[in-house]
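Trainee: dropping the sequence and predicted coords here.
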Amino acid sequence: MLVVAAVGTGAYLNRPGSGVSIHAPAAPLFAWWLPHIGPGTPAAVVVAVVVVAWGPALAGRARWRVLLPAAYVAAVAWTFALALVDGWDRGVADRLTTRDEYLHEVPGITDVRAALRGFTDRILDFQPGSWTTHVSGHPPLATLVFVWLDRIGLGGGAWAAVLCVVVGCLAAVAVPVALVLLGRADAARAVVPFAVLAPGAVWVGASADGVFAGVTACGVALLALAARRASAAVAVAAGVVLGAGAFLSYGLVLIGLVALAAVVCGRRWSVAPWAVLGAVLVVVVFAVAGFSWWDGYHLVTVRYYQGIATERPYWYWAWANLAATCVCAGPAVVAALPGLRRGVRSRCDPVLVLVAAAAAAVLVADLSGLSKAEVERIWLPFVVWLWPAVSLLPGKQRGWLAAQAATALVVNHLLMTNW
């Protein structure tokens, strides 16, 4: 009902003469209505049918050494197939080459140290040398990822899109691995096919937010491993990865709630200081290089209201954002959430704690008003931690899996997503 209400209200506000600018033609999603098919259509349908038909059985009995690689390959195939519904150019090669994207600034960054020292000077808009939209809206590591990719000879939009997909799909492995390490192998097996056919794959391929989701999911999984083994070294590594996430996107400081949930479920508080140390090391490295995260965040909040955010009404997006998140998570996740508390084993059940932490991160981000629209991609790093809820769905999984796949296919074939 929330999605229907958001679509209906969005259509009403988008009508000529409404006097309200929501800047989302297919609200609550940031996309345009454009029914179409493409070369990825047959492949996407085949992947969906195969996973729906055999995924749950394979997930229930296969060894982890077989299941996890198979899940990753299937997730990559699903994501690429969805991207190719829009065609090679529109869906893959040109998706990250527009003026608003990171690649637009890559040729001009010839001195990384100088770019870091002067990064905050170029965040505000309407001045000579202002960074383009995505570069200005994120800490510098997001841009440097594509600079370094270009430096190793993998420049251009196609390689950038490939990076987004192959890194973003790591979440399909990292989330089940974290559940296993936290003592819920049964839930992990139930989650695997849903992680493969996640509707959010529409925005993993190809947007940099896919990279953000994959990186931070791996960071949380590393923290779960640190708790399992009581390893300070692994905890530091987890902190470094999660700290890097905060320098990919300012909003990813909220992934700390999910990281804290992993520590709580792992019942190894001794690893927490080591993880914090790892994150602090990242902050120090960037500070020494000349970039202050806090200064950047302050300027981004100013830049945010130099653009269309000033026109997008908070009263609509405060709840329409949640509708967009429901589409990204899929109907299976939405159906599982109401019964979450009743289905878990205890109040410290990893399924409950991780999902609650992810939901809290979404709510905080929503109330901040700094994500009015486009959250179907921006909140991907949080949405992947809502997946464990599907382990509590009653009845057979195939119907819910089919609903997940259908959601992604309908979105990708009826709409042309912007990012």
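Mentor: Thanks, I have it.
Trainee: CA atoms for contacts and neighbours, from now on please.
Mentor: OK.
Trainee: you'd agree residue 289 is up against residue 116?
Mentor: Yes: taking C-alpha atoms under 8 Å as the definition, residue 289 is a contact partner of residue 116 at 6.5 Å.
Trainee: so for the two, which residue has more residues nearby?
Mentor: residue 116 (22 against 15; other C-alpha atoms under 10 Å).
Trainee: how far away is that one from residue 161?
Mentor: Separation of residue 116 from residue 161 (C-alpha to C-alpha, to the nearest Å): 24 Å.
Trainee: which helix or which strand is home to residue 274?
Mentor: If you go by DSSP states H and E, residue 274 is part of helix 272-289.
Trainee: what comes up buried for the helix or strand just after that helix?
Mentor: Remark: after helix 272-289, the chain's next helix or strand is helix 293-304, criterion DSSP H and E. Neighbour counts using 16 or more other C-alpha atoms under 10 Å place 293, 296, 297, 299, 300, 303, 304 of helix 293-304 among the buried residues.
Trainee: please tell me how far the fourth one sits from residue 214.
Mentor: Think residue 299. Look at residue 299 and residue 214: by C-alpha to C-alpha, they are 27 Å apart.
Trainee: please apply the same query to the first one.
Mentor: Per C-alpha to C-alpha, residue 293 is found 21 Å from residue 214.
Trainee: can you tell me the helix or strand for residue 416?
Mentor: With DSSP H and E as the test, residue 416 turns up in strand 415-417.
Trainee: dropping in the other structure now:
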Amino acid sequence: MSTPPLRPPRPPRTAPRPKTRGRPRRAPRPEPRPEPRRESRRVRYDLYAAGAACALFALAALVGWSAYDPRETLRVPWPPLLARWLPHAGPGTPAALVLAALTVAYGPVLARRLRWRPLLAASWAAALAWTWSLALVDGWRRGAAGQLTSKHEYLRSVGEVHGLGEFLSTFTDRILLQSPGNWPAHVAGHPPGAVLTFAGLDRIGLAGGGWAAAWCVTTGTSAVVAVLVALRALGAERAARRAAPFLVLSPAAVWVGVSADGYFAAVAAWGLALLALSATGAVRAPRAAALGAGLLLGWALYLSYGLVLLAPLAAAVLVAARTARPVPYVLLGIAPWAVAFTAGGFWWYAGYTTLVERYHQGAGGVRPYAYYVWANLAAQVAVVGPATAAGLRRAAALGRGGAARVAGAGVPVAPAVLLAGALCAVLAADLSGMSKAETERIWLPFTLWLLPAAALLPARHHRRWLAAQAAVALAVNHLLITGW
């Protein structure tokens, strides 16, 4: 009896290959690191950009002193800034030096390693300490408590707010210089929301220049957090972390402490941050966030006429988020302010047109447009610092290349879109002719959004750029007595 032949063993089954359409997917290639020679060239261009910005500032000072009478024609003692030369030190000097050194040494590392919420808290605390230390270089009275009590400032008019209806209905009547009981310059130059803020503080027991200064510095420095929140919501957390030390150690802190424009900048910044959270769905209730954005942006319109130029920044947020869904809710949030102020007797557009006439009755009618149309931009070098100038050069390279990343830094396009919106706002304000001098404080709501440009700079050079930023702030605050 024959036995059947043995069958060969079956080959082991292998898992079926997944079906793929077209070409099989490849693992993403790591980003190529820039060639040393090319990166060296880029760094050199960064230095050129920073140097050109400083040269523009020096040219504005030289032309201001040689071609014009600073006090009679330009109406500023130390062009292009509203400041006067007076080298000095004060109680805030040691703290400012220590804070600058600590931020330069540890800021980039902490910004990279801290968890998100502790980073926000640390950034606000550091910005608060930095701004107060700079303000106190001039002493408590001259640097803080007395800043908002001068003859041109808001606190001089707080006692004249007796009833809201009467105040709003007669506000525009007192803007022009020939009007009986005309408002001081800053009250006349803004919608009634500005003085109403300080009247509100007075009514709840926080009267006087000290409380007003504390309000402006506390709210103004919170704008640092708002910018970080907006960047992260738009998918740029890494850029936000890289930008955090530059937002903290910004020379703009010289004018945030103490001017009401720091408060205005914070209201605007939080409005834009809520808009970013709503547009990207980064919160559980995006519609409520959009309403909140509208409420803050609407209030901003009644703090400063110039904040209508937040429109390019708001558009930039929506472009970066690639949606317009929040717009109806934002408009719904703005509406209550327009209704309330108009019903109370203040018509925004009438106030603005009357202000234009008042502006030309005073220093605005004397200051030459031909000088300030470019000197205003030069003045911003002292506000944003050389690192921002270098970062803007990198952003321009990003715009030309159309790529999502620059110099291997891993920075998304969203920050560049916000930079473009801020630049549009600044240029519109400049060309309007309604901002001749004093733009170091007036444009804070816009220049604040230029500071994240420094995130585009190579990380290994951040400490050097931070040191340059601190040097500008310390030099301005110790060599000059600024108007704010």
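Mentor: Looks like it arrived, so ask away. All values reported here derive from a predicted model rather than from experimental measurement.
Trainee: overlay the chains and give the TM-score.
Mentor: The TM-score (TM-score structural alignment, normalised by the length of the first structure) is 0.97; 417 aligned residues with a C-alpha RMSD of 1.5 Å.
Trainee: returning to what we had before: can the buried residues of helix 293-304 of the first structure go into a markdown table with extra columns for distance to residue 193 of the first structure?
Mentor: Output for these, formatted as a markdown table (distance: C-alpha to C-alpha, whole Å):
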| residue | distance to residue 193 of the first structure |
| --- | --- |
| 293 | 37 |
| 296 | 39 |
| 297 | 37 |
| 299 | 41 |
| 300 | 38 |
| 303 | 40 |
| 304 | 37 |
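Trainee: closest one to residue 66 of the first structure out of those, please.
Mentor: residue 293 (40.8 Å; C-alpha to C-alpha).
Trainee: that closest one matches what in the second structure?
Mentor: By TM-score structural alignment, residue 293 of the first structure lines up with residue 348 in the second structure.
Trainee: for residue 170 of the first structure, same thing?
Mentor: If you follow residue 170 of the first structure across to the second structure using TM-score structural alignment, you land on residue 222.
Trainee: and what of residue 6 of the first structure?
Mentor: Match for residue 6 of the first structure (TM-score structural alignment): residue 60.
Trainee: my guess is residue 366 of the first structure contacts residue 324, does it?
Mentor: No: taking contacts as C-alpha under 8 Å, residue 366 of the first structure lies outside contact range of residue 324: 11.5 Å.
Trainee: more neighbours: these two, which one.
Mentor: Taking other C-alpha under 10 Å, residue 366 of the first structure and residue 324 do not tie; residue 324 has more neighbours (26 against 22).
Trainee: ok, that one - contacts?
Mentor: The neighbours of residue 324 of the first structure, taking C-alpha atoms under 8 Å, 6 or more residues apart in numbering as the test, are 3, 28, 29, 375, 376.
Trainee: out of those residues, who has the most neighbours?
Mentor: Busiest of these [other C-alpha under 10 Å] is residue 28, holding 33 neighbours.
Trainee: next, the buried residues of the helix holding residue 274 of the first structure.
Mentor: Within helix 272-289 of the first structure, the residues scored as buried using 16+ other C-alpha under 10 Å are 272, 274, 275, 276, 277, 278, 279, 280, 281, 282, 283, 286.
Trainee: and the last one, how far is that from residue 140 of the first structure?
Mentor: From residue 286 of the first structure across to residue 140 of the first structure, the span is 9 Å (C-alpha to C-alpha).
Trainee: in helices, which of the contacts of residue 324 of the first structure fall?
Mentor: Here DSSP state H is the test, and the contacts of residue 324 of the first structure give 3, 375, 376 as lying in helices.
Trainee: turn those residues into a markdown table, including distance to residue 84 of the first structure.
Mentor: Converted to a markdown table, these look like this (distance: C-alpha to C-alpha, whole Å):
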| residue | distance to residue 84 of the first structure |
| --- | --- |
| 3 | 26 |
| 375 | 22 |
| 376 | 19 |
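Trainee: re earlier: what two of the contacts of residue 324 of the first structure are the furthest from one another?
Mentor: Using C-alpha to C-alpha, those span at most 13.8 Å, a distance reached by 3 and 375.
Trainee: mind jotting down where the helices sit in the stretch 51-200 of the first structure?
Mentor: For the stretch 51-200 of the first structure, the helices defined by DSSP state H, counting those that start in this stretch occupy 64-84, 88, 112-117, 133-136, 140-151, 157-168, 171-181, 185-196.
Trainee: which one of those lies nearest to residue 218 of the first structure?
Mentor: So among those, helix 171-181 is nearest, using C-alpha to C-alpha, at 5.4 Å.
Trainee: other SSEs contacting that closest one?
Mentor: Packing partners of helix 171-181 of the first structure (3 or more C-alpha pairs under 8 Å, 6 or more residues apart in numbering; DSSP states H and E): helix 64-84, helix 185-196, helix 208-229.
Trainee: looking at those helices, which is buried most?
Mentor: For these, ranked by mean neighbour count under the definition mean count of other C-alpha atoms under 10 Å, the leader is helix 208-229 at a mean of 27.
Trainee: what is that one packed up against?
Mentor: Helices and strands touching helix 208-229 of the first structure, by 3+ C-alpha pairs under 8 Å, 6+ apart, are helix 157-168, helix 171-181, helix 201-204, helix 232-246, helix 255-266, helix 375-378, helix 380-383.
Trainee: in the first one, which residues are buried?
Mentor: With burial defined by 16+ other C-alpha under 10 Å, the residues of helix 157-168 of the first structure counted as buried are 157, 158, 159, 160, 161, 162, 163, 164, 165, 166, 167, 168.
Trainee: turn those into TSV, columns for distance to residue 183 of the first structure.
Mentor: Formatted as TSV, these follow (distance: C-alpha to C-alpha, whole Å):
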residue	distance to residue 183 of the first structure
157	40
158	39
159	37
160	36
161	35
162	33
163	31
164	30
165	29
166	27
167	25
168	24
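Trainee: since that was my last question, I'll sign off now.
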